[in-house]
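Asks: what follows is a predicted protein model with its sequence.
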Amino acid sequence: MKFINLVFLLGLLWTPEPVTCQRPYNQFQLVQAWIPTFCKKYSRCFPNLTPNFTLHGLWPATRTGNSVLNCGKGNDSNIRPETMASAAPLASAWPSIIIGRNDSDLWQYEWDKHGTCCLSRMTKMNYFLSVIRERNKMDLLSILGNANIVPRSDVSYTKLDLENALTQFTGVGNSIYVSCYALNNTHVQLFEI
């Protein structure tokens, strides 16, 4: 399958550093979206964004790759102290690109949906520090560029091209997931990895 542009979704399913979530959740998915495709799909993005990957989230998951969702806000849902303490690095690693949703709203949404599922074994601060650390380790544009996979409208790449480049970097081939968005009946773009 060919891609008309470099636009893709890669769900990396690996445990970046040993982190144990509530059973049976034993790994994280670091999911990054290709901004041009994300904005085509949802069309609520800020104008003139630089073509790059944006962090969709760091999600606890089972060995089979199923994300763990909505474990409950409970009494510990306010993330303001943790995000204020690391606001600048978080804004750099995990900015909101959607009009009407500021960074704090995005972080709160992702915390409520995914982060709370690790709360019994990981503090809120550790969750957000992990987000920053893992996003900085996984600069997909650079990783793919080092494999001569660069965003160009006149070059197509296969899913296997992307998977091979990322497997070489991570050493974890069977845990890489690439998702595409259909532009029409014959062309797709990378959505998330």
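Replies: Done, it's in. Values in this document were obtained by computation on a predicted structure and should not be read as measured data. Residues are numbered from 1 along each chain as shown.

Asks: only C-alpha atoms for contact and neighbour calcs from this point on.
Replies: Fine.

Asks: quick one, helices of this structure?
Replies: Secondary structure of the chain by DSSP state H: the helices cover 35-42, 80-85, 87-93, 103-113, 124-137, 140-146, 159-170.

Asks: so what touches the fifth one?
Replies: Where contact means Cα atoms under 8 Å, 6 or more residues apart in numbering, the residues beyond helix 124-137 that reach it are 16, 30, 55, 57-58, 79, 82-83, 86, 89-90, 93-94, 115.

Asks: make it 10 Å
Replies: 16-17, 19, 30-32, 54-55, 57-59, 76-79, 81-83, 85-87, 89-94, 107, 111, 115-116, 118-119, 123, 143 (Cα atoms under 10 Å, 6 or more residues apart in numbering).

Asks: and stretch 147-165, which residues are buried?
Replies: By neighbour count on 16 or more other Cα atoms under 10 Å, the buried set for stretch 147-165 is 149, 150, 151, 156, 157, 159, 161, 162, 163, 164, 165.

Asks: out of the helices of the chain, the one nearest residue 69 is which?
Replies: In terms of Cα to Cα, the element of the helices of the chain nearest to residue 69 is helix 103-113, at 5.4 Å.

Asks: need the contact list for the residue nearest to residue 55 when sequence neighbours are not counted.
Replies: Distance criterion Cα to Cα, 6 or more residues apart in numbering; nearest residue to residue 55, sequence neighbours excluded, is residue 32 at 4.3 Å. Residues near residue 32 by Cα under 10 Å, 6+ apart: 8-12, 52-58, 94, 135, 138-140, 191-193.

Asks: included below, for side-by-side comparison, is a second structure:
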Amino acid sequence: MAFSCAARAFALITLSSVIKTASCLSFATNNSVSCPSDLPLSCQNTTAIQDLCCFNSPGGQLLQTQFWDTDPATGPDDSWTIHGLWPDHCDGTFDATCDPARAYTNISDILTAGGASDTLSYMQQYWKDYQGNDEQFWEHEWGKHGTCINTLDPSCYIDYKATEEVVDFFTTTVQLFKTLPSYEWLSAAGITPSTTTTYTSNDIQNALKARHGKEVTIGCKNGAFNEIWYHFNVQGSVIGGQFIAADPDGTKSTCPDSGIQYLPKSGSNSGGSSSVTTSSPEVAARQVV
């Protein structure tokens, strides 16, 4: 029995707003496998799962990570931007660069050829490298993290065509990001960018937990709020599966308890930007958060 998105939405109608939103993301392609509906959530199984095309393991803790870069300002002034989709182990450790043979370097061309021009256009606005090297950033995120998502392995496709899993990775990441409007959620709680107002860690956590359903990981640089990690477990494959908010595991939030700056993207000259380089776009961010 395959997952039914409509059935999942109905079954989860009483859950929190973000779970209702994020739990029914379906990105199945004609070539993706059909998964049973009775599989446990990743990281929640009590016995070994044999079909690893329908169960994310060992990377069962999926993180949708976001940046708030202010110096230089990156992306729209009223939106966080995409960092990536990371398949961490259930204890917070992670694998990296799992298949160098599939570390493709032509992401824009792959998305265009795969019929995902809309995804590419969105990425050009919301998945930005603060130094302007978007393509290299995307290549890094796919090569380091995307190749480690086992349910995107080529063997999990029917009549596999080279690079179609790349299209699924970026499409899934973009669609998941769209369900996590951090700027909007923070603003609704009275947390808005400012050069004078500061916030507490509890202010930020409470605002995001109220929407996401679980605590998140928040990161700061020089006392300025600049990264959010949303944690999920998944029922089924990353393609067409069900993303359910999960408690953070592993690295913890490192912002101070109080005095946190949330700087505007315009008119800011200090703090706020991630320490990201094109050769290793998230090494410093991993250290910070």
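Replies: Everything's here; your move. As the structure is a prediction and not an experimental result, all values here were calculated from the model.

Asks: quick one: TM-score?
Replies: Scored against TM-score structural alignment, normalised by the length of structure 1, the superposed chains reach a TM-score of 0.72; 163 aligned residues with a Cα RMSD of 2.8 Å.

Asks: hang on, the earlier thing: out of the helices of structure 1, nearest to residue 177 of structure 1?
Replies: Per Cα to Cα, nearest to residue 177 of structure 1 of the helices of structure 1: helix 159-170, 7.8 Å.

Asks: mean shift of the closest one relative to structure 2?
Replies: With mean Cα distance after the TM-score superposition for structure 1, helix 159-170 of structure 1 departs from structure 2 by a mean of 0.8 Å once superposed.

Asks: and that helix, which stretch of structure 2?
Replies: Counting by TM-score structural alignment, helix 159-170 of structure 1 falls onto residues 201-212 of structure 2.

Asks: related to what we said a few turns ago, among the helices of structure 1, which is nearest residue 63 of structure 1?
Replies: Of the helices of structure 1, nearest to residue 63 of structure 1 by Cα to Cα is helix 159-170, at 17.2 Å.

Asks: and that closest one, what does it pack onto?
Replies: Packing partners of helix 159-170 of structure 1 (3 or more Cα pairs under 10 Å, 6 or more residues apart in numbering; DSSP states H and E): strand 9-14, helix 140-146, strand 176-182.

Asks: tell me which of those is the most buried.
Replies: strand 9-14 (a mean of 25; mean count of other Cα atoms under 10 Å).

Asks: still on that earlier bit, and the buried residues of stretch 147-165 of structure 1, which two are the farthest apart?
Replies: 151 and 164 (16.6 Å).

Asks: just to revisit the earlier point, okay, the buried residues of stretch 147-165 of structure 1 in TSV with distance to residue 177 of structure 1 next?
Replies: Formatted as TSV, those follow (distance: Cα to Cα, whole Å):
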residue	distance to residue 177 of structure 1
149	17
150	19
151	19
156	18
157	15
159	9
161	12
162	10
163	8
164	11
165	12
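
Asks: what is the nearest of the residues you listed to residue 66 of structure 1?
Replies: For the buried residues of stretch 147-165 of structure 1, the nearest to residue 66 of structure 1 is residue 163 (19.5 Å; Cα to Cα).

Asks: tell me which residues touch the closest one, please.
Replies: 10, 144, 169, 172, 173, 174, 175, 176, 177, 178, 193.

Asks: now for residue 227 of structure 2: what does it line up with in structure 1?
Replies: Using TM-score structural alignment, residue 227 of structure 2 lines up with residue 192 in structure 1.

Asks: got a list of what that match touches?
Replies: 7-12, 31-35, 37-38, 53-56, 177-181.

Asks: can you rerun that using 7 Å?
Replies: By Cα atoms under 7 Å, 6 or more residues apart in numbering, the residues touching residue 192 of structure 1 are 8, 9, 10, 11, 31, 32, 33, 34, 178, 179, 180.

Asks: now compare those residues with structure 2 and keep only the conserved ones.
Replies: Mapping these onto structure 2 (both residues aligned by TM-score structural alignment, their matches' Cα atoms under 7 Å) leaves 32, 33, 34, 178, 179, 180 still in contact.

Asks: contacting residues around the last one?
Replies: By that I understand residue 180 of structure 1. 8, 9, 188, 189, 190, 191, 192.

Asks: tabulate the kept ones among the contacts of residue 192 of structure 1 (CSV), appending distance to residue 24 of structure 1.
Replies: Converted to CSV, those look like this (distance: Cα to Cα, whole Å):
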residue, distance to residue 24 of structure 1
32, 24
33, 26
34, 30
178, 24
179, 25
180, 29
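
Asks: what residue of structure 2 matches up with residue 105 of structure 1?
Replies: Checking with TM-score structural alignment, residue 105 of structure 1 has residue 136 as its match.

Asks: how many residues are close by that match?
Replies: 19 (other Cα atoms under 10 Å).

Asks: how about residue 109 of structure 2?
Replies: Quick note: residue 109 of structure 2 (other Cα under 10 Å) scores 12 neighbours.

Asks: now it: how far from residue 174 of structure 2?
Replies: The gap separating residue 109 of structure 2 from residue 174 of structure 2 is 17 Å, by Cα to Cα, to the nearest Å.

Asks: cool, residue 113 of structure 2 as well?
Replies: From residue 113 of structure 2 over to residue 174 of structure 2 the distance is 18 Å, taken as Cα to Cα.

Asks: of the two, which one has the most company?
Replies: Counted by other Cα under 10 Å, residue 113 of structure 2 and residue 174 do not tie: residue 174 has more neighbours, with 21 against 13.

Asks: identify the residue of structure 1 aligned to that one.
Replies: Match for residue 174 of structure 2 (TM-score structural alignment): residue 132.

Asks: hang on, the earlier thing: map the residue nearest to residue 55 of structure 1 across to structure 2 for me.
Replies: Match for residue 32 of structure 1 (TM-score structural alignment): residue 66.

Asks: list the contacts for residue 110 of structure 1?
Replies: residue 57.

Asks: same thing but 10 Å
Replies: So residue 110 of structure 1 contacts 56, 57, 58, 59, 69, 70, 104, 116 (Cα under 10 Å, 6+ apart).

Asks: buried ones among the residues you listed?
Replies: Judged by 16+ other Cα under 10 Å, buried ones among the contacts of residue 110 of structure 1: 56, 57, 58, 59, 69, 104, 116.
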